[in-house]
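# Sequence and predicted model, in that order:
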Amino acid sequence: MKKLIAFAALLFLLPIPIPALAQGVVSAADPRATAAGQEMLRAGGSATDAAIAMLLALNVVEPQSSGIGGGGFIVHHGGGTGVLDTIDGRETAPAAARPDRFLGTDGKPRPFVEIWPGGYSVGVPGSLRLAERAHARWGKLAWARLFEPAIRLADQGFVVNARLAASLRQVAPVWKDFPAMRALYWKGGRPMAEGDTFRNPALAAILRRIAAEGPEAFYAGDNARALSDAVTNAPRNPVPLTQADLAGYRAKDRPAICGPYRQWTICGMGPPSSGALTVLQVMGMVERFPLATWGRDDARSWQVIGEAMRLAYADRDRYQGDRDFVEVPVAGLIDRAYLKRRSAMISAAKTLGRYDAGSPPGAPARVTATPGEVAGTTHFVAVDDDGDVVSWTNTVESAFGSQLTANGYALNNELTDFSHAPVEDGYLVANRLQPGKRPLSSMAPTIVYDAAGKPVFAVGAAGGRTIIMQVAKALIAHFDWGLSAQESIALGQLFFDKQGLVVEQGTALEAMKAPLEALGQRVSVAKLGLKANAAEKLPDGRWTGAADPRSPGNSLQQ
């Protein structure tokens, strides 16, 4: 008995392992997708597993914005290794694509409304090859497990929310020429409305096949034939996209683009994404100004942000494109001395008025990008217990992409992101359409590191060309103005058009209109199609998520 008592006392003195608190967090543009990511984390999955599950679920519940018929970019930080990786899953132009595809008989670009719906605009989808590559490197759960939430949603159905219903109303007039898409989303002779329950058995079926057989079930066999047929025999703008185009698609590792901002390091996706380079240009030009002192309610802050924005976009539209096809002066565009010269053009007291591209070190002979993106897309973020961080942007471009469908998913219209004229002022355009080429993108999945090299912030957005400025604004709001991730993405947005600056309608930023006009700016007030998601590391080491209040999205802890 004495021995038993002594043994019990010894056990009492031994340290008892206490399970670590779950640190995982997910954020997406729809609560049902966020729940899919949370489910993977709770099942022991990695941030990559959670992100893939969100990608697939978003295909079901947010089909107007993204899915397996599109493409995207991932920025991944390995918590155990500290290594930053980026993968390019951007769509490619099929072999039949030619630089003059979007020109009319007069040799001038045709109106967007004529080239967007139908076969002309469809690129070879990259989403599943991107997911496959990411899962092979950083996934923990079985590939098929990641599909379960999306299959449930497609099989059992989900309630159509206000955002999906609005997109359906928007494209309804076009669908008279697209009976396959109308058959999916119309009910009783009308587009499905908010509150209706939508089921997509065709999508559930192809997701089951991809879950069981891997991405080959998408890029070969029956699905490849169905996708090829949808484009080649499209009711509008039919053009070949072959099974060989699909079979030849590859996602690609790309070098991350990183640059300093005060004591932090901002990292993101390089060409064919213009996101990281343009964000870093904006940040590099505003860095010399005392934004933290001025604050968000001072017109001088928005004045210098607006000036830097237009100078950065001028460079973007001149120099950027797919590096596999054109020379992009990556190092030169974010060269510190170059950005210092560009920043010297900016005054907090008066407007520059003219925003020409500069001459960064290593710039090639004159070219221009002139892309034509529209507001669409989705972004999602995941962090797991191991400290892996994923920032992933995915898109089908316009609402429901090209308006073509195969097996229940929308096919992208990403080729309209190419410049519609291959030659401008006698010079070849960097972002001209060419077979196998990837169109320039504004997608800007981003991870930010502190001075110790630890990730502290992840962000990305949807909304075409506004994506870059949504990310830049969120970074300034968080790191200069001390706002939380949630407050940073919710803050009113500044953008621009051909006439001048645009401030977001219905936000506190409207108050900046008169002060900016007093500095010589032309300012309009308008609604902007914005949608961002983010995550931040709190001072106590925990991660928390953020979702744009402009969307139905949310964030969830593990």
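Received it, and whenever you're ready, just let me know what you need. In this text, all values refer to a predicted model and were calculated from it rather than measured experimentally.

# drop to CA atoms for contacts and neighbour counts, all remaining ones
OK.

# May I have the residues that are in contact with Q281?
A308, A312, L333, I334, L339 (Cα atoms under 8 Å, 6 or more residues apart in numbering).

# is it true that the second one touches M283?
In other words, A312. No. Contact criterion Cα atoms under 8 Å: A312 and M283 do not qualify, at 9.6 Å.

# follow-up on the earlier one: make TSV from the contacts of Q281 and add secondary structure to it.
Output for the contacts of Q281, formatted as TSV (DSSP: H, G, I helix; E, B strand; the rest coil):
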residue	secondary structure
A308	helix
A312	helix
L333	helix
I334	coil
L339	helix
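
# How much space separates the closest residue to F418 other than its chain neighbours from K252?
For F418, ignoring the flanking residues on the chain, the nearest one in space by Cα to Cα, 6 or more residues apart in numbering is P439 at 5.1 Å. Going from P439 to K252 by Cα to Cα, to the nearest Å gives 14 Å.

# Between these two, tell me which one has more neighbours.
P439 (29 against 16; other Cα atoms under 10 Å).

# Can you name the residues that contact the more buried one?
90-93, 272, 321-322, 414-415, 417-418, 431, 433.

# Just the buried ones from these, in PyMOL syntax?
In PyMOL, this line selects whichever of the contacts of P439 come out buried by 16 or more other Cα atoms under 10 Å:
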select buried, resi 90+91+92+93+272+321+322+414+415+417+418+431+433
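
# Among the contacts of P439, which one lies nearest to A546?
R90 (25.6 Å; Cα to Cα).

# and R250, what element?
Assigned by DSSP states H and E, R250 belongs to neither a helix nor a strand.

# wouldn't it be in contact with R129 here?
Yes. With contact defined as Cα under 8 Å, R250 counts as touching R129 (6.5 Å).

# how deep is G118 tucked in, by neighbour count?
For G118, using other Cα under 10 Å, the count is 28.

# Quick check: the gap between it and L280.
Counting by Cα to Cα - G118 and L280 are separated by 36 Å.

# Check N200 too.
From N200 to L280 the distance is 41 Å (Cα to Cα).

# Now do the same contact list for the nearest residue to G500 once chain neighbours are set aside.
Spatially, and ignoring its direct neighbours in sequence, G500 is nearest to R522 (4.9 Å; Cα to Cα, 6+ apart). By Cα under 8 Å, 6+ apart, the contact list for R522 reads Q499, G500, L501, L516.

# Run a quick neighbour tally on the third one.
To tie it back to what came earlier, the one meant is L501. 22.

# Same check on the second one?
With neighbours defined by other Cα under 10 Å, the count for G500 comes to 14.

# if we can go back for a sec, now, the contacts of P439 that are in helices?
Within the contacts of P439, no residue falls in helices by DSSP state H.

# one more structure, for comparison:
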Amino acid sequence: MSGVAARPSTPNPEHVSATGRKGMISTSHPAASAAGQAVLRKGGSAVDAYIAAAAVQTVVEPTMTTLAGGLAVTVYDPQTRQSGLVAGMVGLPAGEPGNLDEKGHLSGRTVPVPGWVHGAHAAWKRWGRLSWAELFTDAVVAARDGFVADQLLWGWTFEYRMAAGRYQEGRDTWFPGGYQFRVGEVLRQPALAGTLEQLAEQGPEYFYEGDFAKRYVETARRHGGRITLDDMAAAAPVEMPALPALPTAGGYEIHTVGALYGVLLSLSSLIETDDLYTRMRIMQEAWAYGLDEIPDFFTDPTASIEDTLAAVSPEAAEKLVPRVLHGKPRPFDAMSMGTNAIVVVDERGQIAHGTHSSSSPAFGIGLMTDGVIMPRPATLFAAALMKVPVGWGTSLLAMRDGKPAWVGGSPAISAVENVFQNSVNVLHRGMTPAESVNQPMFGASIAPSKFPMVEASFGDTVLEDLERRGVGITRVSPWELEMGSCQGIAFGEDGTLHGVADPRRIGQALGH
């Protein structure tokens, strides 16, 4: 794998777009896509391929994801035509209130209870076809034998270098010979390879109750953390057997945990104007609506799921149209965390889509256990928390007339903006997925600014018009990483799968 796992330095058209008849996967790293495709070719399910690809990404994209982070996957069953969700979320230890001061933000108190492994294992138990151990073969090889470090990994590591090399295990891993690894260097992670091998052999018990759990807790507590073995043993996945399907004004039905997409796609259909200003205003008003007006049945004891669904219906979206057309621009905060998105379709029509993430700035505070980065989940602590609207999500499946039409997901602070724009391009504007990801994009803001990013490739005339109309913006270079990375698949009428990997993260779509 060490000879084939490098990302190209510039987008390769053969990686950006692919077609297939039996299966398709799209991820942000060619090595992860290759691992998922190999599983599909062996007869594995979409979920098997998703886990295999995600495991490789914990090795080759460690600034985005870690086994100690979180994982969520939404799965469409072609037999029932319903989608279910399985998630393993990071959580605070029982004895950690989360009220960190300046010193606390650089301590073991930031270490969470991991969710990735529980989420992956629960999804595999429900939808997997291959053995659990088979799903980690390529990840073990990548960690043990090494992979070619690319410019994106080097750049992220350089940006967060003060955390990456703060402690000895980080220095041994990311600073071999005393210097940060170089682009083109083969990067080996033997400790992580050992953890992956034990996880493949023993399953979640090793991670949450066995030797790894003991060392993870000891490392965190040695640095002031409050996590305990009881916290690790009490961890459990979240499962929603059947997600409600959300109708939209454009005639599509979407399957997603991100109910806000129902509002976004309906508004896009209801409003005839289709310029950049209007698309950004749709995003702003939907975000504000999710913050203030959509009832959250998870946290509000007076609300029900029916209340939430009614608030994202086409009829509810229609009432927001005047706000979009006549209201004033409404900037909003965004968050910062590393994430990977994956979409997969297998030969039987099962579809898996979602994200897995460190839920943290890269490398957390620099702590590692047996090669596993211990993240600092930004949204769990009061001092770092920004309010997230009800219905926030990172992926969706759009159905038309009972058949899949498009599935897309994205990482990064601009995940919702990315999925919204690419979904509108494919579903409403008639673009191919490859045409869509090559369009300039707008994204979220980067704190402390509240001005959304807009790629300068829109051109001065368009950007000056936005500013003239009162939309404060931050101009950024083309192909900005913080715009996210659309991993998507469109379903042709003839059964052809059209996969796409966003050139912003230089990944790969692979079909067969």
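Ah, there it is. Note that the structure is a prediction, hence the values are computed from the model and not measured.

# returning to that earlier point: which residue of N200 and L280 of structure 1 possesses the greater neighbour count?
Taking neighbours as other Cα under 10 Å, N200 of structure 1 and L280 compare with L280 leading, 27 against 20.

# Show me what the more buried one aligns to in structure 2.
The equivalent of L280 of structure 1 in structure 2 is G262 (alignment by TM-score structural alignment).

# part of a strand, is V75 of structure 2?
Yes. Using three-state DSSP, the assignment for V75 of structure 2 is a strand.

# Tell me which helix or strand the residue nearest to it when sequence neighbours are not counted sits in.
In space, and not counting its chain neighbours, V75 of structure 2 is closest to A352: 4.5 Å by Cα to Cα, 6+ apart. Using DSSP H and E, A352 of structure 2 falls within strand 351-357.

# That strand corresponds to what range in structure 1?
Using TM-score structural alignment, the residues of structure 1 aligned to strand 351-357 of structure 2 are 389-395.

# coming back round to it: my read: the match of L280 of structure 1 touches G250, true?
No. G262 of structure 2 is not in contact with G250 according to Cα under 8 Å; the separation is 10.1 Å.

# which element is I254 of structure 2 on?
With DSSP H and E as the criterion, I254 of structure 2 is inside strand 253-255.

# likewise L153 of structure 2?
Per DSSP H and E: helix 151-159 holds L153 of structure 2.

# after that helix comes which helix or strand?
As assigned by DSSP H and E, the chain's next helix or strand after helix 151-159 of structure 2 is helix 161-164.

# what about that next one, how far off from structure 1?
With mean Cα distance after the TM-score superposition for structure 1, helix 161-164 of structure 2 departs from structure 1 by a mean of 2.7 Å once superposed.

# In structure 1, what range does whatever helix or strand comes next after that helix match?
The C-terminal neighbour of helix 161-164 of structure 2 among helices and strands, as given by DSSP H and E, is helix 168-174. Per TM-score structural alignment, the counterpart of helix 168-174 of structure 2 in structure 1 is residues 179-185.

# Same question for stretch 34-50 of structure 2.
Per the alignment by TM-score structural alignment, stretch 34-50 of structure 2 matches residues 35-51 in structure 1.

# count of neighbours near the residue mapped onto K319 of structure 2 from structure 1?
If you follow K319 of structure 2 across to structure 1 using TM-score structural alignment, you land on R341. R341 of structure 1 is flanked by 13 other residues according to other Cα under 10 Å.

# same deal with A490 of structure 2?
24.

# these two touch, right, it and V407?
Yes. Taking Cα under 8 Å as the definition, A490 of structure 2 is a contact partner of V407 at 6.6 Å.

# returning to that earlier point: now do the shared contacts for R250 and R129 of structure 1.
G89.

# which one of the two has more residues nearby?
Counted by other Cα under 10 Å, R250 of structure 1 and R129 do not tie: R129 has more neighbours, with 24 against 18.

# Just give me the match in structure 2 for the more buried one.
Checking TM-score structural alignment: R129 of structure 1 goes with H118.

# How about whichever residue in structure 1 pairs up with S485 of structure 2: what's its closest non-neighbour residue?
Taking TM-score structural alignment, S485 of structure 2 has K531 as its aligned residue in structure 1. Computed as Cα to Cα, 6+ apart, the closest residue to K531 of structure 1 that is not its neighbour in sequence is A462, at 5.1 Å.

# mind checking how far the counterpart of the one you found in structure 2 is from H356 of structure 2?
With TM-score structural alignment as the criterion, A462 of structure 1 lines up with P411 in structure 2. With distances taken as Cα to Cα, P411 of structure 2 is found 9 Å from H356 of structure 2.

# Which neighbours do those two have in common?
By Cα under 8 Å, 6+ apart, the residues touching both P411 of structure 2 and H356 are T339, N340, A341.

# The first one: what's it in contact with?
By Cα under 8 Å, 6+ apart, the contact list for T339 of structure 2 reads M64, T65, T355, H356, S357, S358, S359, P411, A412.

# run the last query once more with 10 Å
Counting by Cα atoms under 10 Å, 6 or more residues apart in numbering, T339 of structure 2 touches 61-66, 69-71, 355-362, 394, 410-413, 415, 484-485.

# can you tell me which of those are in helices?
Using DSSP H, these in helices are A415.

# Can you turn the buried part of the contacts of T339 of structure 2 into a PyMOL selection?
Those of the contacts of T339 of structure 2 that count as buried under 16+ other Cα under 10 Å are selected in PyMOL with:
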select buried, resi 61+62+63+64+65+66+69+70+71+355+356+357+358+359+360+361+362+394+410+411+412+413+415+484+485
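
# Can you list which of the contacts of T339 of structure 2 are found in strands?
Judged by DSSP state E, the contacts of T339 of structure 2 include G70, L71, T355, H356, S357 as members of strands.

# related to what we said a few turns ago, CSV please, covering the shared contacts of P411 and H356 of structure 2 and showing secondary structure and distance to W156 of structure 2.
Shown next, in CSV, are the shared contacts of P411 and H356 of structure 2 (DSSP: H, G, I helix; E, B strand; the rest coil; distance: Cα to Cα, whole Å):
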residue, secondary structure, distance to W156 of structure 2
T339, strand, 13
N340, strand, 14
A341, strand, 17
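
# Output the residues you listed as CSV; include the columns distance to G430 of structure 2.
Formatted as CSV, the shared contacts of P411 and H356 of structure 2 follow (distance: Cα to Cα, whole Å):
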residue, distance to G430 of structure 2
T339, 28
N340, 27
A341, 23
